[in-house]
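Colleague: predicted coordinates and the sequence they were generated for:
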Amino acid sequence: MQKQREMPYVAHVFVCTNDRGGEKKSCADNNSQLTKDKLKQAVDEKGWKGKVRISTSGCMGLCGNGSHVMIYPQKVWFSGVLPDDVDEIVSAIERILEDD
């Protein structure tokens, strides 16, 4: 039987890694897997495990503007993300944690 509970993380970060194999534009075209890996590394280095979760996401429906990163439940959305943008996303997570 399922149990409903409160989310255990302050922020849950979803990184779309959807890959359409070159048939259509997709988030994977912007190396979103590397973005996810760099975000996970930053969370580890900052000691945020247990507060911030980084997860892979399937298609978020806006592939033409990808890659996409969403921070939930704060409703923060980044589009056109490249691996070099990780520092900006980490800064946004840091502000969220400071406000918690």
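Modeller: Right, received. Where do you want to start? Numbers count the residues shown, from 1 in each chain.
Colleague: please make it C-alpha for all contacts and neighbour counts, starting now.
Modeller: Noted.
Colleague: and stretch 79-97, how far out from the chain's middle?
Modeller: Centroid separation between stretch 79-97 and its chain, computed with C-alpha atoms, centre = their mean, to the nearest Å, is 9 Å.
Colleague: ditto for stretch 80-98
Modeller: 9 Å.
Colleague: ok, residues contacting that stretch?
Modeller: For stretch 80-98, the external contacting residues (C-alpha atoms under 8 Å, 6 or more residues apart in numbering) are 10-11, 30-32, 34-35, 38-39, 42, 65-69.
Colleague: try 7 Å
Modeller: Asn30, Asn31, Ser32, Leu34, Thr35, Lys38, Leu39, Asn65, Gly66, Ser67, His68 (C-alpha atoms under 7 Å, 6 or more residues apart in numbering).
Colleague: second structure for comparison follows:
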Amino acid sequence: MLAFRHHVFVCTNRKPDDDGCCAARGSEQVLEKLRAEIKARNLQGEIHVTTCGSLGTCGHGPNLVIHPDGTWYSGVGVNDVAEIVEQHLIGGKVVERLAWLDTNLLRQTIADNRAKSLSRKQAQPAQ
């Protein structure tokens, strides 16, 4: 049995240079709006929202993942939140215009971003 019908992870990662990070793209405002929409619909007992670090789809944010179904959303703006709540969290239908529908592309994007991040770290002078 699931503790919640849905668990939403919202990336609020902030990078030192703000290069493509979700926080620089408005994820904290998306998070606030998401929590407000859930509260307004009295869904706090059914939908749990958690902040998280990088989901690996940097440059496409704000990003969020909805479990247990594992739907990944990118480019989510404040104006998209009510639609995600209504369509997906309540109605069970993926908001396709914001979702990663191609899982191979999603995996490749995450791998590319991870490689980019590692090469940046390796290029930094030792302290």
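Modeller: Noted; the coordinates are in hand. Bear in mind that the values here come from a model prediction, so they are computed numbers and not experimental data.
Colleague: quick check: TM-score for this pair?
Modeller: Overlay of the two chains. TM-score (TM-score structural alignment, normalised by the length of the first structure): 0.83; 91 aligned residues with a C-alpha RMSD of 1.3 Å.
Colleague: how about the contacts made by His68 of the first structure?
Modeller: Taking C-alpha under 7 Å, 6+ apart as the criterion, His68 of the first structure is in contact with Val15, Cys16, Cys27, Phe78, Ser79, Gly80, Val81.
Colleague: which non-adjacent residue is nearest it?
Modeller: Ser79 (4.6 Å; C-alpha to C-alpha, 6 or more residues apart in numbering).
Colleague: try Asn113 of the second structure
Modeller: That would be Gly56: by C-alpha to C-alpha, 6+ apart, it lies 6.1 Å from Asn113 of the second structure.
Colleague: residue in the second structure paired with Val69 of the first structure?
Modeller: Using TM-score structural alignment, the partner of Val69 of the first structure in the second structure is Leu64.
Colleague: residue contacts, the residue nearest to that match when sequence neighbours are not counted?
Modeller: In space, and not counting its chain neighbours, Leu64 of the second structure is closest to Val10: 4.5 Å by C-alpha to C-alpha, 6+ apart. Contacts for Val10 of the second structure were tallied using C-alpha under 7 Å, 6+ apart; they are Leu31, Thr50, Thr51, Cys52, Asn63, Leu64, Val65.
Colleague: what about these, which are in strands?
Modeller: Thr50, Thr51, Cys52, Leu64, Val65 (DSSP state E).
Colleague: out of those, which end up buried?
Modeller: Leu64, Val65 (16 or more other C-alpha atoms under 10 Å).
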